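**Student:** The sequence and its predicted three-dimensional model are supplied below.
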Amino acid sequence: MFNQYRNAALLLGLALLPLSLLAGLMLGSVPLPADTLWAVLQGDDSAVSGLIITDLRLPRVLAAALVGAALGLAGALAQTLLRNPLADPYLLGVANGASLMAVMHLLGWPLITLLPLPLAAFIGGLLAFSMVWFCARGRGDQINPLILTLSGIAIAALLSALTTLVMLLGDQRALGPTLRWMLGSLAGVELGQLPLLLVLLIGCAAVAWQRRQQLDALLMGWNKAQTLGVNIRRERLLWCGIIVLLASASVALAGAVSFVGLVVPHLARLLLGPGHRALIPASLLIGALLLIWVDILCRTALAPEELPLGIPMAVLAVPLLLSLLRKQAQ
């Protein structure tokens, strides 16, 4: 069933991506007509509209695509590795650990500020995931998915509370911008911040595509995958590292953007099936498209005010997720 229109669906997603990028450049608190955008793309950036497009909208639209794709891929890998439909970087504590270190960096904590923001976020995400994994690991390195999920929820709640404490103890003048960043925001993103996530995303996606057969084997369970010749220890280490990298880099760039890594893989599987030959590109495309349009909504819904990404993302994602879970329960 899925094979009949899989290629057509992926081609449709590829066609929608540049159209969505153009829409992100045109739409905002100040809508710009197509002819103005065309003139700017041809090099006429002398007008105010040129500055709006090149300095403000272009970096954030590209950042939305990269962050959405990275979180979509990270969520798909987490759900495959753990065979848990509720697994994503947020439920595993990765994003909360990255957020804690990033907030400490933004508020000027002495030792943390010595590190670049992406590195600080990565260290926080890695430490948080290590705590979750340690709590869930049983005898013989066996992992109980339920215990892993509950451990992730508990540690994520602890790290969220610590993040709130750090914010309250910090400079009150920075509390507003930091809180907005905690809910997810692409305001102020610059083009120079994008290459790191772009390189990480390309590299991680290439590794996932190259090892898609091993990922398919993991869907059958670790024991069955091991009988097929899959090195479980190596695969777990590899995919855990990739999940932490993608989630931490995304948090460092856009803050805590929730639900993307949880919902996108479900949509990809619903449309194209569970095989990673389609799941990997579908998660990248759906994640990019979803966050581009959510960012457009954030800029236009209450213009000239701007919504954090987490608010419309929750409004859109929670009903969809509940309906998917309800369908599986029947």
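**Tutor:** Looks like it arrived, so ask away. Keep in mind the model is a prediction, meaning the values are calculated, not measured.

**Student:** From here on, just use CA atoms for contacts and neighbour counts.
**Tutor:** OK.

**Student:** by contact count, what packs against the host helix or strand of residue 147?
**Tutor:** Assigned by DSSP states H and E, residue 147 belongs to helix 145-169. Counting contacts by 3 or more CA pairs under 8 Å, 6 or more residues apart in numbering; DSSP states H and E, helix 145-169 packs against helix 94-106, helix 117-136, helix 175-182.

**Student:** Kindly recompute the last result at 10 Å.
**Tutor:** Other helices and strands packing on helix 145-169, by 3 or more CA pairs under 10 Å, 6 or more residues apart in numbering; DSSP states H and E, are helix 58-82, helix 94-106, helix 117-136, helix 175-182.

**Student:** Quick one, which of the ones you listed gets closest to residue 236.
**Tutor:** Across those, residue 236 has its closest neighbour in helix 58-82 (7.2 Å, CA to CA).

**Student:** Put this next to the previous one:
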Amino acid sequence: MTLTDVPRTARPATDPGLDRARGGANRMLTGGLLVAGLTVTLAVLAVVAAASGQLSIPASEVASGFLRGIGLDIGPAASHPRADATLWSVRFPRVAMAMVVGAALAVAGALMQGAFGNPLAEPSVVGVSAGAAVGAASAIVFGLTSFGAWTSVVCAFVAGIITTTAVYLFSRTGGRTEVVTLVLTGIAVNAVAGAALAFLMFLGDTQAREEIVFWQLGSLNGSRWEHVLVVAPLALLGVVLAARLARPLDLLSLGERPARHLGVNVERLRIISILLVGLLTAAAVSFCGIVAFVGLVVPHLIRMIAGPGHRLLLPASALGGAVCLLAADLLARTAVNYAELPLGMVTAAVGGPFFFWLLHRTRRTAGGWG
């Protein structure tokens, strides 16, 4: 008997519901493994980063030093008299800042890509980084001291938020925000901000120009607990609010018209997303300067591994961004003896080739998510 002799009703048939259930279970398993893997990687990287530097500290002493700092005298004693002081005043704040900034930038990138349906979108599209640079440069050149040593930080944050709002307002047409209009407006605003930054560098003296260049290159050098305590609540607020947008972002991925039929206010969703992107990015770059490509690379890699669902994508992007920036900062301060590479240069050196690959891949898939 051949297969054609078997009655049609007797042939095995696939169950669409069963296939969907299996696909959902596989995605949940992949997502769980991804989150667990990123968490373990982040913990290991944190210990390695805290142990590395001009004063080398064994990993076991890093853990015991952390426990002693929170009041638990467990583990081996420090082999160097300044080990605990170095860990708590220099290494731990820098590690924490790298995690917070990386998570904020990655979640901001995931929001941009989800809200506008474009894998090439990133926070700098809305001009927040360029605006923050102009704000910080203005404080440096004109010697503003209203907020003491934090003047440039405050000016960078406020200017970043204002620039983001301006890009959004200028890109509205007929009560709607089109993706192409937003991108073109962002390019124009970035160009104006670049011209303003060049003019400020022309006005400033040698010291001011060096400070502006250092800020533009990005660095976590000098991170302290008081800085972390400012950035972390803003980043946490942005990440929590972003997580609340997971379902409407998933519906928006079906297309604007289907999303509207399913009850999503697309324009309001995009307004909230842009504001959250401005908050997350401005908080991140205010203290560490411009760090490129984290918001582009990390969310796209997470999406390729775990799929487009934002309930997993947003928290996994936060973990992935923390891992990415912590690894980049570790490389920046250990690659060259007695010197520190600019953090923005390291992330751009990795993100640039990835961006070229992403453009090629996107072109092959006709602009889709692949």
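**Tutor:** Sure, I can see it. Source: prediction; values computed, not measured.

**Student:** residue contacts, the most centrally placed residue in the first structure?
**Tutor:** The centroid of the first structure falls nearest to residue 71 when counting by CA atoms, centre = their mean (2.2 Å). By CA atoms under 10 Å, 6 or more residues apart in numbering, the residues touching residue 71 of the first structure are 77, 88-90, 201, 243, 246-251, 257-262, 264-265, 283-284, 287-288, 291.

**Student:** Let's see that with 8 Å instead.
**Tutor:** Contact analysis of residue 71 of the first structure by CA atoms under 8 Å, 6 or more residues apart in numbering lists 89, 246-247, 250, 260-261, 287.

**Student:** my read: residue 320 of the second structure touches residue 103, true?
**Tutor:** Yes. Under the criterion of CA atoms under 8 Å, residue 320 of the second structure makes contact with residue 103 at 7.2 Å.

**Student:** quick one on the thing from earlier: relative orientation of the helix holding residue 147 of the first structure and helix 117-136 in degrees?
**Tutor:** With axes from the mean of the first three to the mean of the last three CA atoms, to 10 degrees applied, the angle from helix 145-169 of the first structure to helix 117-136 works out at 140 degrees.

**Student:** What residues sit buried inside helix 145-169 of the first structure?
**Tutor:** Using 16 or more other CA atoms under 10 Å as the burial criterion, the residues of helix 145-169 of the first structure that qualify are 145, 147-156, 159-160, 163-164, 166-167.

**Student:** Over to stretch 105-114 of the first structure?
**Tutor:** Within stretch 105-114 of the first structure, the residues that qualify as buried are 105-107, 112-113, counting by 16+ other CA under 10 Å.

**Student:** Need the distance between the two termini of it.
**Tutor:** Criterion CA to CA, to the nearest Å; first-to-last residue distance in stretch 105-114 of the first structure is 9 Å.

**Student:** what about it, distance to the chain center?
**Tutor:** Relative to its chain's centre, stretch 105-114 of the first structure lies at 24 Å (CA atoms, centre = their mean, to the nearest Å).

**Student:** List the contacts of that stretch.
**Tutor:** Residues contacting stretch 105-114 of the first structure (CA under 8 Å, 6+ apart): 101, 104, 117, 120, 167, 170-171, 174, 178.

**Student:** what residues does stretch 287-301 of the second structure touch?
**Tutor:** Contacts to stretch 287-301 of the second structure, defined as CA under 8 Å, 6+ apart, come from residues 102, 105-110, 119-123, 129, 133, 153, 215-221, 223, 227, 285, 313-314, 317, 320-321, 324-325, 343-344, 347-348, 351-352, 354-355.
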